[in-house]
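S.K.: return atomic coordinates for the entry below.
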Amino acid sequence: MSSEVYSISMCGRYALNASASQVIEQFQLVAEEEFRNSNRRYEKEVYPTKIEEVVARINDSNIFESKPWGVSKLPINGVPLKDQVNVATIEKLVTSPLWSKALKKHRLLIPATSYFEWKEVDKYTNEKYEIFSSSKEIFAMAGLNIIYEDSDKKIKDCFVIITTEANEKIKSIHHRQPALIEKQNYLHWLLDDSANPIELIRQFSFDEMDFSKLWTKSKKVKISGNEKQPFLF
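M.R.: Down below sits the predicted model:
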């Protein structure tokens, strides 16, 4: 098992800025009445390691399950992988033993209203972008439920987001983007008997996505003697 299969390739933040009732309706969730009638709104920004609700198919029903985002302490040839892995690239879904096993039996939907990317403009300047559906609606990122034994011999139950190549609009910010499952294919994706689930995965098209720049952070050059050292301000 090669560590190259599990390389990280998309900045890890997304948002679900929607009410409980909106999420329940979108994903046809079976939910407790208290939850269904609550005024809860989900948080603005979700980051790796955080325990978050994902949509799973259990006992013939779509339900919310709470799982941490990201695979940590993954043993590769007996050595724990140094970095946490938050995404699975679509190109490696079949060749990776970890991803291919989950693809067959443990598929999830991750509700979102946007996700975030950081663009390196030059050596001294970074920009943060929020990327969202042009219709401003909730969308479903394709996800995998990963169950594994970590390097400490503990059983972990988490999720990762599947990514694909970015469309021409998003390539100006980042070369990858989350893979989507369309609403009419939610059930097919969640069911174990889908013949070829990869065929259900699709990319946001050029017209379906929009983005806004949230901030720009620059570095100045501090001159100390004959040395020039960049520092953030």
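
S.K.: contacts and neighbour counts: CA atoms only from here.
M.R.: Fine.

S.K.: which strands or helices does the helix or strand containing E117 pack on?
M.R.: Using DSSP states H and E, E117 maps to strand 114-122. Contacts defined by 3 or more C-alpha pairs under 8 Å, 6 or more residues apart in numbering; DSSP states H and E place strand 114-122 against strand 14-15, strand 125-133.

S.K.: second chain to compare with the first, below:
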Amino acid sequence: MCGRMTMTHPAEAMARLFGAAPANDLPVTPRFNICPTQDVGVVTFDDATRHYRTMRWGFVPKWYKSPTDGPLLINARAETIAEKPSFREACRTRRCLIPATGFYEWTKDAAGNRLPWYIHPADDSPLVLAGIWQDWRQGEDRLTTFAIVTCPAGAGLSHIHHREPVSLAPEDWGKWLGEDGKGAALLMTAAPKARFKAFRVDPQVNSNRAQGQQLIAPI
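M.R.: Reported below is the predicted structural model:
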């Protein structure tokens, strides 16, 4: 599961990192509480070129009559992504990279209170998540959306949640995008135990209106 993200790196730096042509409408950073239905910068590979472009978080299948015609599909399970009608075509032909600096997950205390954790690469390198994307059209309405691919959590994060987003090492970016042939399915696994650093943060992030660097301060 991945339901909130952060992105603090400038769009220009991310475009250079990926060797991608940047769009003009990329979201302004830093952002410390990115939520589903918000715009996010993602990397795609089209016409033999990488593009850093804006998409809405929350995959909208082609048969939806409106963006709210069904469940908000913010995640796609690695175990079923190749067979599920919502995702199978995108899994084959429309994969993307989702740059971030970290993400949030929640546990609960004995009273049922939601306790947020902030999770980010232990070496503070950019986090790159595996995603799939979709162009949705109805009449003149058009929306480009994505979902984050998730897998069963590995030893590093399973004490917090039973699932984690699929994160990709730099040598795997091209394979996930479809530049380097087949084998993307083999990348949909949990990160090594030492990949992430995780710590509790203030519950104020439970509100999707909360903003500011204090959201990722350890408590």
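
S.K.: what residues does the strand holding E117 of structure 1 touch?
M.R.: By C-alpha atoms under 8 Å, 6 or more residues apart in numbering, the residues outside strand 114-122 of structure 1 that reach it are 10-16, 126-133, 173-174.

S.K.: narrow the residues you listed to those that are buried.
M.R.: 10-16, 127-133, 173-174 (16 or more other C-alpha atoms under 10 Å).

S.K.: residues in structure 1 aligned with stretch 152-161 of structure 2?
M.R.: Under TM-score structural alignment, the match for stretch 152-161 of structure 2 in structure 1 covers residues 165-174.

S.K.: repeat that for stretch 102-118 of structure 2.
M.R.: Taking TM-score structural alignment, stretch 102-118 of structure 2 hits residues 114-130 over in structure 1.

S.K.: how far away is I110 of structure 1 from E165 of structure 1?
M.R.: Distance of I110 of structure 1 to E165 of structure 1, computed by C-alpha to C-alpha, to the nearest Å: 18 Å.

S.K.: of these two, who's got more company?
M.R.: Per other C-alpha atoms under 10 Å, whichever of I110 of structure 1 and E165 has more neighbours is I110, with 23 against 18.

S.K.: which SSE is the more buried one in?
M.R.: Here I110 of structure 1 is assigned to strand 107-112, by DSSP H and E.

S.K.: how is the residue nearest the centre of structure 2 assigned, secondary-structure-wise?
M.R.: Centroid-nearest residue in structure 2, with C-alpha atoms, centre = their mean: I148, separated by 4.3 Å. Three-state assignment for I148 of structure 2 (DSSP: H, G, I helix; E, B strand; the rest coil): strand.

S.K.: for L115 of structure 2, see how far away it is.
M.R.: 22 Å.

S.K.: kindly report the same for K193 of structure 2.
M.R.: For K193 of structure 2, the distance to L115 of structure 2 - C-alpha to C-alpha - is 22 Å.

S.K.: corresponding residue for P30 of structure 2 in structure 1?
M.R.: By TM-score structural alignment, P30 of structure 2 lines up with Y42.

S.K.: that match contacts Y14, doesn't it?
M.R.: No. With contact defined as C-alpha atoms under 8 Å, Y42 of structure 1 does not reach Y14; the gap is 11.6 Å.

S.K.: show me where structure 1 has helices.
M.R.: Along structure 1, counting by DSSP state H, helices occupy 20-27, 33-36, 97-105, 186-190.

S.K.: can you check which part of structure 2 the last one sits on?
M.R.: Read that as helix 186-190 of structure 1. Taking TM-score structural alignment, helix 186-190 of structure 1 hits residues 173-177 over in structure 2.

S.K.: what does the third one give?
M.R.: Alignment of helix 97-105 of structure 1 against structure 2: residues 85-93, by TM-score structural alignment.

S.K.: contact partners of the matching stretch?
M.R.: With C-alpha under 8 Å, 6+ apart as the test, stretch 85-93 of structure 2 has contacts from P61, A76, I81, A82, I132, W133, Q134, G178.

S.K.: contact partners for the third one?
M.R.: Yep, that's I81 of structure 2 we're talking about. Shown in contact with I81 of structure 2 (C-alpha under 8 Å, 6+ apart): F87, R88, C91.

S.K.: and in structure 1, which of those remain?
M.R.: Compared against structure 1 with both residues aligned by TM-score structural alignment, their matches' C-alpha atoms under 8 Å, those retain F87, R88, C91.

S.K.: looking at it, L191 of structure 1 is touching I58, isn't it?
M.R.: No. Using C-alpha under 8 Å, L191 of structure 1 makes no contact with I58, being 9.4 Å away.

S.K.: so between these two, which is more surrounded?
M.R.: L191 (19 against 12).

S.K.: out of everything not next to it in sequence, what's closest to the more buried one?
M.R.: Residue nearest to L191 of structure 1 in three dimensions, not counting chain neighbours: R57, with 6.8 Å by C-alpha to C-alpha, 6 or more residues apart in numbering.

S.K.: map that neighbour across to structure 2 for me.
M.R.: Matched to structure 2 by TM-score structural alignment, R57 of structure 1 sits across from F45.

S.K.: test my guess that its match contacts L177.
M.R.: Yes. With contact defined as C-alpha under 8 Å, F45 of structure 2 reaches L177; the gap is 6.0 Å.

S.K.: residues that sit against both of those two, list them.
M.R.: By C-alpha under 8 Å, 6+ apart, the residues touching both F45 of structure 2 and L177 are C96.

S.K.: the more surrounded of those two?
M.R.: L177 (24 against 19).

S.K.: if we can go back for a sec, which of the kept ones among the contacts of I81 of structure 2 are buried?
M.R.: F87, C91.

S.K.: so can I have TSV of the kept ones among the contacts of I81 of structure 2 showing distance to A23 of structure 2?
M.R.: Output for the kept ones among the contacts of I81 of structure 2, formatted as TSV (distance: C-alpha to C-alpha, whole Å):
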residue	distance to A23 of structure 2
F87	25
R88	27
C91	23
